[in-house]
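>>> next come a sequence and a model predicted from it.
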Amino acid sequence: MREVGHTQEPLNAGTAHSARVYDYILGGKNHYEADEAAGNAMVEVWPALPAHMRANRAFMHRVSNYLARERGIKQFLDIGTGLPTSPNLHEVVQKTEPTARILYVDNDPIVLNYAQALLDSTPQGRTTYVHADMLDPDAILGSPEFRDTLSLDEPVALLVIGILHFIHPDDDDHGLIQRLLDPLPPGSYLAATIGTADFAPEEVGRVAERYAEEGMPMALRTQAEAATFFDGLELVDPGVVQVHKWRPEPDDEQVNDADIAMYGALARKPA
């Protein structure tokens, strides 16, 4: 089953958006000249940026497959979905668990406009999209799509991939995560990736400056700061590590540590 929560919205093609820049750098086609210009400027100051972004997406694939295959999770809440790029989350988890139910959430109109065409569920499962902002958890948790897609009688995996570095402490970053976790039952999981300048501070700092010039200021965090998002949860080994070091697989792209500016982790909500 496939559902989308709202009708199409007008696009702002003249201003770069993080989801479209991400799509452009990954080699996608759903972007505009402003996104290409911003992406080119960022890659110019840090040529490793495409490898970094691929590693972030590979983490999402591994962690979601692990949750479905090893932990039996059948429900997924994906915040900051971004533009659909196969394999998407539902394609990964429904390959293992065809009855899996996925609720995608993003606030970019272009993601909404492409969601209906690209997000196909298995007949046994369900894939739904809601146009909402992480800064307003109540809009997500109170949406009909949330109520109709996810059951709070069984665990839910909350995925926040590649978005927390755009959420600043002034926006109550930890509070937003907690408000999304609070209604989820024990045994639920939080998977997140968190931008950092720990490994290539000059290069990543220049990328952050470019994002800020495009109206997308970033909050880069140390490992200790990244770990605080998982306070009160039970971390799954190997804990908070660079994304390419989280349960790597033999066929993963080989990268240098200095080329990856993202921490990732998975943690379980205790009883």
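In hand now; what should we look at? Numbering: from 1, shown residues only.

>>> make it CA atoms for all contacts and neighbour counts henceforth
Will do.

>>> please enumerate the helices of the protein.
18-25, 33-45, 49-70, 89-96, 109-118, 137-141, 144-149, 173-181, 201-213, 223-227 (DSSP state H).

>>> okay, one more to line up with it:
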Amino acid sequence: MSTDRIDTETAHSARIYDYIIGGMDHYPADQEAGDAMVREWPALPVHMRANRDFMNRAVRYLAAEAGIRQFLDIGTGIPTSPNIHEIAQSVAPESRVVYVDNDPLVLTLSQGLMSGAPEGTTAYIEADMRDPAAVLDSPAFRETLDLGEPVGLTVIAIVHFLLDEHDAVGIVRRLLEPLPAGSHLAMSIGTAEFAPDEVGRVAREYAARGMPMRLRTLAEAGEFFTGLDLVEPGIVQVHKWRPDGTGTEVVRDADIAMYGAVARKPG
């Protein structure tokens, strides 16, 4: 794919994230933005790594304990190993994963993702999550996932970029709607409840670059899981969701601005 669609002059949330967690796929505008944000909140890299670790644990739980063998990942971002298909296929090589993002750079970099375990499948949809029909009606969705079997819907560190007029809860419900009983939703949801001043300053840095945020309270985070059965320990800060002891850094609650949870669709 041509890279001429990639705007390298404007900072992008996925590339800022990549820069802050130590990746290689970003541009000077992203580095400038990331440096400005870390100056405002030095714990930001700790927070982002904790979110990444939560995703890893949640996917491993879904594959190893919930028996999920197919995944729909919304807002994939820059590929950083281990990716969802690597985690799931390490448990069950036949696992199938559909990635969704709307950044041309993510699409370009994700071409290499298409080779997972030979028994499994990975596919990529270029779509905006604000248009769930573009995801659900795509050939890659219909051809890769079997809607007769449960699906793990992962929505990690993305809904804070959906404002009230976008109806983030409605979007997630629409994505869950065609998924059968036994499917699971894994989410991390931005919040300013633990470090309001610092996180507020980071949010202003994002907004100044055209990426306004909607940070949510615990009660607002809970709205995404209405009608679903939360897996223990429920909705908690991401570093508190089933920690496995593999983390090497001490994480303070004030350093984490993300709630995380996994829930099952009943029926």
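Noted; the coordinates are in hand. The shown structure was predicted, so the numbers you read here are calculated from the model rather than taken from an experiment.

>>> and of the helices of structure 1, who's closest to residue 8 of structure 1?
Closest to residue 8 of structure 1 of those is helix 109-118 (CA to CA; 5.3 Å).

>>> am I right that residue 130 of structure 2 is in contact with residue 170?
No: counting by CA atoms under 8 Å, residue 130 of structure 2 does not reach residue 170; the two are 9.7 Å apart.

>>> which ones are touching the residue positioned nearest the centre of structure 2?
Nearest residue to the geometric centre of structure 2 (CA atoms, centre = their mean): residue 156, 2.0 Å. Contacts for residue 156 of structure 2 (CA atoms under 8 Å, 6 or more residues apart in numbering) come out as 55, 74-76, 186-189.

>>> mind doing that once more with 7 Å?
Counting by CA atoms under 7 Å, 6 or more residues apart in numbering, residue 156 of structure 2 touches 55, 187-188.

>>> aligned partner of it in structure 1?
When structure 1 is aligned by TM-score structural alignment, the residue opposite residue 156 of structure 2 is residue 161.

>>> likewise for residue 210 of structure 2?
Match for residue 210 of structure 2 (TM-score structural alignment): residue 215.

>>> that match and residue 136 of structure 1, how far apart?
20 Å (CA to CA, to the nearest Å).

>>> likewise for residue 36 of structure 1?
Separation of residue 36 of structure 1 from residue 136 of structure 1 (CA to CA): 29 Å.

>>> more crowded one of the two?
More crowded of residue 36 of structure 1 and residue 136, by other CA atoms under 10 Å: residue 36, with 18 against 12.

>>> the more buried one matches what in structure 2?
Checking TM-score structural alignment: residue 36 of structure 1 goes with residue 31.

>>> likewise residue 232 of structure 1?
By TM-score structural alignment, residue 232 of structure 1 lines up with residue 227.

>>> residues near that match, how many?
Applying other CA under 10 Å, we find 11 residues neighbouring residue 227 of structure 2.

>>> distance-wise, check whichever residue in structure 1 pairs up with residue 58 of structure 2 relative to residue 81 of structure 1.
Structural alignment (TM-score structural alignment) places residue 58 of structure 2 against residue 63 in structure 1. Per CA to CA, residue 63 of structure 1 is found 15 Å from residue 81 of structure 1.

>>> about what we covered before: so which of the helices of structure 1 is nearest residue 259 of structure 1?
When the helices of structure 1 are compared (using CA to CA), the closest one is helix 49-70, at 6.0 Å.

>>> next, the angle helix 18-25 makes with that closest one.
110 degrees (axes from the mean of the first three to the mean of the last three CA atoms, to 10 degrees).

>>> got the angle between helix 49-70 of structure 1 and helix 201-213?
90 degrees.

>>> average offset between helix 49-70 of structure 1 and structure 2?
Here the mean offset of helix 49-70 of structure 1 against structure 2 after fitting is 0.3 Å, by mean CA distance after the TM-score superposition for structure 1.

>>> can you give me the buried ones in that helix?
49-68 (16 or more other CA atoms under 10 Å).

>>> excluding its backbone neighbours, what's nearest residue 211 of structure 1?
residue 217 (5.9 Å; CA to CA, 6 or more residues apart in numbering).

>>> contact partners for the one you found?
Here residue 217 of structure 1 is in contact with 166, 208, 211 (criterion: CA under 7 Å, 6+ apart).

>>> so the first one makes contact with residue 221?
No: here residue 166 of structure 1 lies out of contact with residue 221, judged by CA atoms under 7 Å, at a distance of 11.1 Å.

>>> mind listing what's buried in stretch 147-165 of structure 1?
So for stretch 147-165 of structure 1, counting by 16+ other CA under 10 Å, buried means 149-150, 155-165.

>>> hmm, I was thinking of stretch 203-222 of structure 2
For stretch 203-222 of structure 2, a neighbour-count test (16+ other CA under 10 Å) marks 203-206, 211-216, 218, 221-222 as buried.

>>> what's the farthest-apart pair in the residues you listed?
Across these (CA to CA), the longest gap, 26.7 Å, separates 205 and 222.

>>> coming back round to it: Serialize the contacts of residue 217 of structure 1 to CSV and add fields for distance to residue 11 of structure 1.
Listed next are the contacts of residue 217 of structure 1 as CSV, based on distance: CA to CA, whole Å:
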residue, distance to residue 11 of structure 1
166, 20
208, 24
211, 20
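
>>> stretch 120-139 of structure 1 aligns to what range in structure 2?
Going by TM-score structural alignment, stretch 120-139 of structure 1 sits over residues 115-134 in structure 2.

>>> stretch 197-205 of structure 1 now?
With TM-score structural alignment as the criterion, stretch 197-205 of structure 1 aligns to 192-200.
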